[in-house]
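Peer 1: test case, fold it:
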Amino acid sequence: MYVDKTRQIALNEIVKDVFGNDARIIKIKRLGGIGNENYKVDVLTKRGTITLSLKIFLGSLHEARRKATKEEYFIRRLSEVGLNVPNILYYDPEGRRLGRPILIKRWISGIPVNKALEKDYDNKDVIVDVYARELATLHRVVPKPSDFMVIKEIRTPAEYIVRQFKIIEILSKIVKFDMSKVINALRKDMPCSGDITFLHGDYAPENVLVNTSYDTIYFIDLESIELGVNEDDVAYAFHMLRFIESINKRLKGVAEDFIESYEKHYGKTLKNLEYFKVLSAAKLYVVLKYLMKTGRLIRERKTWLLIYPFLYMFFFRRVMKYLKEYITNINFTM
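Peer 2: So this is what the prediction gives:
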């Protein structure tokens, strides 16, 4: 799917509904994304140019509606508790206007955390600290009954972990990579305690924005939110920062600094973090292999691949090697 002429006409009508009859689209730019389509849209209004974020939800219609409903709900939910999220301007979960569920938000002019780290080494400690602080803030939000209408309720760490095992097992069969040894080891050492919190689900540095003064984080993609053990979210972010370290030696140590900052802001020591580092690495490994097998990872970056094919494959192979080593050299410190 893409914004063709027919959909541009429909989108222009939506813009008029939101900003008035004189408003019109002057530019649409396709952005990245694997599971959905994302666009940056410039709109000319009486008050000047306004930039919007358009997300078109893909997948089966049922899946797309579920993702749209979930993201819209949690943007409003996290706004209620003071977290920084985009303002919703238009929401069509049924896809009546563009043929697919869509969400239009006001554009946030921030810097992806990974870009901020790469450009401003001198302030990397400050950037990592605010990145960790906001994740800890999310993890302290207390779930309420209405949340369970859009996400599955998880009552115990074991329930959450077993659910992750099922995901890993399903994907490992599809990509034909034996994860039985890893899962058996994880089952044997499964922690019996842990905090059940909201999880961002995809707290990679490129998925959150920081402002230019490095004191505010913006959550821009919330469709992956679920309930689970907070240490899994932390472990995922840790691995993502390690990937950045692997290609930029000046950022060496930011992953460990992130853990230290998170524990400071969350107010607790992460006793089972080593366990969740392995669990997260195992899931990430089979997810990436699945995306490569199905071609989704390449399709979403096909333009970039044409320019930097060897660099891309070099980076991807390094990531996969790192993850594989992590899950094949299991050594929990519980």
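Peer 1: all contacts plus neighbour counts: C-alpha atoms, from now on.
Peer 2: Will do.
Peer 1: in stretch 249-262, what's buried?
Peer 2: Within stretch 249-262, the residues that count as buried by 16 or more other CA atoms under 10 Å are 251, 254-255, 257-262.
Peer 1: what do you get for stretch 128-138?
Peer 2: Neighbour counts over stretch 128-138 (16+ other CA under 10 Å) mark 128-136, 138 as buried.
Peer 1: any idea how far L209 is from K29?
Peer 2: 19 Å (CA to CA, to the nearest Å).
Peer 1: quick one: which of those two has more around it?
Peer 2: Set K29 next to L209 and count neighbours by other CA atoms under 10 Å: L209 wins out with 24 against 12.
Peer 1: now do the SS call for the more buried one.
Peer 2: The local conformation at L209, judged by DSSP: H, G, I helix; E, B strand; the rest coil, is strand.
Peer 1: next, the contact list for it, please.
Peer 2: 110-113, 217-220 (CA atoms under 8 Å, 6 or more residues apart in numbering).
Peer 1: next up, for comparison:
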Amino acid sequence: MSDQDPPGLDLARLRAHLDRERPGLVTGPLTAEVVQGGRSNLTYVVSDGTGRWVVRRPPLGHVLPTAHDMGREHRVISALGPTPVPVPRTLLLCQDPDVLGAPFYVMEFVEGTPYRGKEELERLGAERTRAIADSLIDTLVDLHAVNPAEAGLADFGRPEGFLERQLRRWKKQLDASRSRDLPGIDELHERLAGRLPASPEPTIVHGDYRLDNVLVGTDDEIKAVLDWEMSTLGDPLTDIALMVAYAERSTLDLSFVSNVSAAPGYPGTDEVVARYAERSGRDVSGLSWYVGFAFFKLAVILEGIYYRFSHGQTVGEGFDRIGSGVAPLVAHGNAALKED
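Peer 2: Sure, this is the predicted structure:
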């Protein structure tokens, strides 16, 4: 690996592999930059001076390949290519760790903006902000309308018992990172466990659907949905509820999370849910359970980050403030369940 290579990406080995598997694709020396954002997998934009492509691989030093399954991500994006859901075109999957040190895949580069803060939307104005938010909702409706079997994804997950498994998984995660008293979180879990809803017909779910996980074009339409590492077959209401929770948590003054929903023109929670319900035809009358679960999940994620930071396992700007964000999320989760 040369001094010009970003961590985890040997450009000479990548070039040799692309020349072998996709001859003629690359026509000049490769350069690369790491893309910030995303949950954990590493993303690079690679260019030969003429064309641009995106490479995705697991994080450096990963030990659980099932948590960073490149084949799974590549499969869902490839399967959604012919559907109305906008995704990048996949070009290559490499499962051989000898090439880059881990499996990876290559997809086309899509022009677009991942809006991460309300200031970015404020510059566009309320009308365009509303159009972007509407497109975000409509794209989720399109995803949930895809027939998994027709897309070749009938075995992409185990929808039976999906909510029960999800709740058990996140409780296990909480127990693994519990190092302090978290008022209300056990009550929230108990109430969720005691009121598990019956899921509707399963769909492909994204698992982390929000504005900064999509690329928006200059026409304010969604050009590509990204970060499919949490996707599976399951309950579609978990996706729309997470969107609601992300929007509501931006009012909690947590400086380290996206606050796009606070921008003028961004529709309120009721409007978001109403548009999704009208366009999808789904019954959302029991959505408060899902919103409560979304807040529980977000609280567990933040507590895990706080735990790693407090034990010296994570460094970086802003991590010292994450611990204070957990209690408000727990309170919002309990409040959501009281709305029933």
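Peer 1: include secondary structure when you put the buried residues of stretch 249-262 of structure 1 into JSON lines, please.
Peer 2: Shown next, in JSON lines, are the buried residues of stretch 249-262 of structure 1 (three-state DSSP):
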{"residue": "L251", "secondary structure": "helix"}
{"residue": "V254", "secondary structure": "helix"}
{"residue": "A255", "secondary structure": "helix"}
{"residue": "D257", "secondary structure": "helix"}
{"residue": "F258", "secondary structure": "helix"}
{"residue": "I259", "secondary structure": "helix"}
{"residue": "E260", "secondary structure": "helix"}
{"residue": "S261", "secondary structure": "helix"}
{"residue": "Y262", "secondary structure": "helix"}
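Peer 1: in those residues, find the pair that's most separated.
Peer 2: Put simply, by CA to CA the two of the buried residues of stretch 249-262 of structure 1 set farthest apart are L251 and Y262, 17.7 Å from each other.
Peer 1: now the helices for the stretch 201-334 of structure 1?
Peer 2: Remark: helices assigned in the stretch 201-334 of structure 1 by DSSP state H, counting those that start in this stretch are 230-247, 254-266, 273-294, 296-299, 302-307, 309-328.
Peer 1: the ones you listed: which one's closest to Q164 of structure 1?
Peer 2: Nearest of these (CA to CA): helix 273-294, 7.5 Å.
Peer 1: looks like I127 of structure 1 contacts K115 (just checking).
Peer 2: No: using CA atoms under 8 Å, I127 of structure 1 is not in contact with K115; the gap is 10.6 Å.
Peer 1: tell me which of the two has more neighbours.
Peer 2: When I127 of structure 1 and K115 are compared for neighbours, I127 comes out ahead with 26 against 13, by other CA under 10 Å.
Peer 1: chain center to the helix or strand encompassing K172 of structure 2: distance?
Peer 2: Using DSSP states H and E, K172 of structure 2 maps to helix 162-176. Its chain's C-alpha centre and that of helix 162-176 of structure 2 lie 18 Å apart, by CA atoms, centre = their mean, to the nearest Å.
Peer 1: ok, stretch 222-231 of structure 2 next?
Peer 2: Computed by CA atoms, centre = their mean, the chain-centroid distance of stretch 222-231 of structure 2 equals 6 Å.
Peer 1: quick one: map Q173 of structure 2 onto structure 1.
Peer 2: In structure 1, the residue equivalent to Q173 of structure 2 is L171, according to TM-score structural alignment.
Peer 1: V141 of structure 2 now?
Peer 2: In structure 1, V141 of structure 2 lands on A136 (TM-score structural alignment).
Peer 1: nearest residue to that match other than its sequence neighbours?
Peer 2: Spatial nearest neighbour of A136 of structure 1, chain neighbours left out: Y266 (5.0 Å); criterion: CA to CA, 6 or more residues apart in numbering.
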